[in-house]
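*Asks:* the sequence isn't on hand, but the structure is:
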């Protein structure tokens, strides 16, 4: 098989990992670097989660929430417009619990909350005609520190060593780039974030650990089934680069994988 048809995890380019499916919904484990759907910002892209999922399940699917392109993890679709409306309302009304894993610079305290309103950040093309006078929107993120490590490398000239934390992030709201912007706001940038992170730590992980992705993963999504009402917990496994970091730092026991 040609390497042109393989992704960074060694899967064929037309594959998608389905983690849950019934007659009403389907959830996938979106890989890092995969767009949810076509975008003016990435005209050169040819693979999209929405189309790959549609082809895998054999019917049209409707997106009900989003994940940034560099973020991996649970991505949920509806199989009908009616179910999509129900799920969209559940997200809007904060009836869905989302939990992410992230590796950030520095030692974070055991737990805490970032309550910091975020202003609208338009994309140059996608939001060309958007209203730029929107007031800052409420944005709340809770964190829990799961593990920490101090490495004998001076990534910053100010410190002889470098510290990192493995954290679980639980957003209450769903603002654009919320987790990435909140971690930057508290000076614990997510490793690998080229837009809101610290390039020195991103380069360090790329050079020393062959980590070419942003270390942010949507691990679980908990909600009531939109039709049956039964509780549903969707969980997405970690990719090879994530597992390599966990093993390198002896963090495997700190998180359920």
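*Replies:* Everything's here; your move. Keep in mind the model is a prediction, meaning the values are calculated, not measured. Numbers count the residues shown, from 1 in each chain.

*Asks:* C-alpha from now on. contacts and neighbour counts both.
*Replies:* Fine.

*Asks:* residues near the closest residue to residue 78 other than its chain neighbours, how many?
*Replies:* Spatially, and ignoring its direct neighbours in sequence, residue 78 is nearest to residue 25 (4.4 Å; CA to CA, 6 or more residues apart in numbering). A count of nearby residues for residue 25, using other CA atoms under 10 Å, gives 20.

*Asks:* okay, now the one to match up with it:
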């Protein structure tokens, strides 16, 4: 359904992609933390609770369950639970891999294969909030799996447009795994500082989120298009639209 404006006065514009008594689907703005962090900046979860409280004139605390996250610099589709029952069932959908997420990314260079699966073991350093690929069996490491396909390349810019489907949900997973194969994301200062310049916005976008409705079991499909600005505008908008349509038709991840 078309995005509707969500008014959070004094804060970045957001859009409602889906809403009923159980779920809230929104388009996350870039550079807004998903939840409260050390920066103290306004976070998405708090902003949405404040908005629900105002729109529905709710007294007291508002419940909103966070069931998945996007890194601060990443924008696009996200879904939240408006009841604890919905949160529990969405979390179960995540565990059973019935929670589909598809991303668009612009990466530096051209991956060696047009499509494939990346499987790595990642270890997070909580002190520096960075993640690295480590050998299998490394204590505290977690397996990270994603599927990808290259949708287009711009040789003159040395950039490629990639669709990514996550099979696991590890911290910084997409950014680390693509950096590991020599194709860091455009604008990623943390895992691609050698080829990216300060001030470039990371080109990673949550294109699609699909999940069975926690009550009706009907499919809920959220779609959010990347902004029509560089480097996203190197490719026709029809590529993004067709990819999103394929996701809703059940082709997500079947590369």
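*Replies:* Cool, got the structure. Since this is a predicted model, take the numbers as computed values, not measurements.

*Asks:* picking up where we left off before, give the contact list for the residue nearest to residue 78 of structure 1.
*Replies:* 76-79, 83 (CA atoms under 8 Å, 6 or more residues apart in numbering).

*Asks:* most surrounded residue in those residues?
*Replies:* residue 76 (27 neighbours).

*Asks:* check contacts around the aligned partner of it in structure 2.
*Replies:* Using TM-score structural alignment to pair residues, one finds that residue 76 of structure 1 aligns to residue 79 in structure 2. By CA under 8 Å, 6+ apart, residue 79 of structure 2 lies in contact with 23-26, 67-68, 209.

*Asks:* are any of the residues you listed buried, and which?
*Replies:* Using 16 or more other CA atoms under 10 Å as the burial test, the contacts of residue 79 of structure 2 include 23-26, 67, 209 as buried.

*Asks:* what ranges do the strands span in structure 2?
*Replies:* In structure 2, the strands defined using DSSP state E lie at 4-6, 14-19, 23-28, 65-66, 75-81, 100-108, 115-125, 130-134, 142-154, 159-166, 204-212, 219-223.

*Asks:* residue 225 of structure 2 matches what in structure 1?
*Replies:* Counting by TM-score structural alignment, residue 225 of structure 2 lines up with residue 237 in structure 1.

*Asks:* number of residues surrounding that match?
*Replies:* Residue 237 of structure 1: 19 neighbours (other CA under 10 Å).

*Asks:* just checking, it touches residue 73?
*Replies:* Yes. Shown here, residue 237 of structure 1 and residue 73 form a contact pair, counting by CA atoms under 8 Å, at 7.4 Å.

*Asks:* now do the shared contacts for the two.
*Replies:* 29, 219.

*Asks:* what residue lies at the spatial centre of structure 1?
*Replies:* With distances taken as CA atoms, centre = their mean, the residue of structure 1 nearest its centroid is residue 71 (3.2 Å).

*Asks:* just checking, that one touches residue 31?
*Replies:* Yes. Residue 71 of structure 1 is within contact range of residue 31, at 7.5 Å (criterion: CA under 8 Å).

*Asks:* ok so, going back, relative to residue 213 of structure 2, how far out is the match of residue 76 of structure 1?
*Replies:* Taking CA to CA, to the nearest Å as the criterion, residue 79 of structure 2 is separated from residue 213 of structure 2 by 11 Å.

*Asks:* with residue 161 of structure 2 instead?
*Replies:* 31 Å.

*Asks:* more neighbours: which of those two?
*Replies:* Neighbour totals were compared for residue 161 of structure 2 and residue 213, and residue 161 leads with 25 against 17 (other CA under 10 Å).

*Asks:* ok, the residue nearest to the more buried one when sequence neighbours are not counted to residue 231 of structure 2 distance?
*Replies:* Nearest residue to residue 161 of structure 2 in three dimensions, chain neighbours excluded: residue 106, at 4.7 Å (CA to CA, 6+ apart). Residue 106 of structure 2 sits 7 Å away from residue 231 of structure 2, taking CA to CA as the criterion.

*Asks:* common neighbours of those two, please.
*Replies:* Residues touching both residue 106 of structure 2 and residue 231 (CA under 8 Å, 6+ apart): residue 203.

*Asks:* pull the contacting residues for the closest residue to residue 225 of structure 2 other than its chain neighbours.
*Replies:* Nearest residue to residue 225 of structure 2 in three dimensions, chain neighbours excluded: residue 207, at 6.0 Å (CA to CA, 6+ apart). Residue 207 of structure 2 sits next to 76-77, 101-104, 223-226, 244 when contact means CA under 8 Å, 6+ apart.
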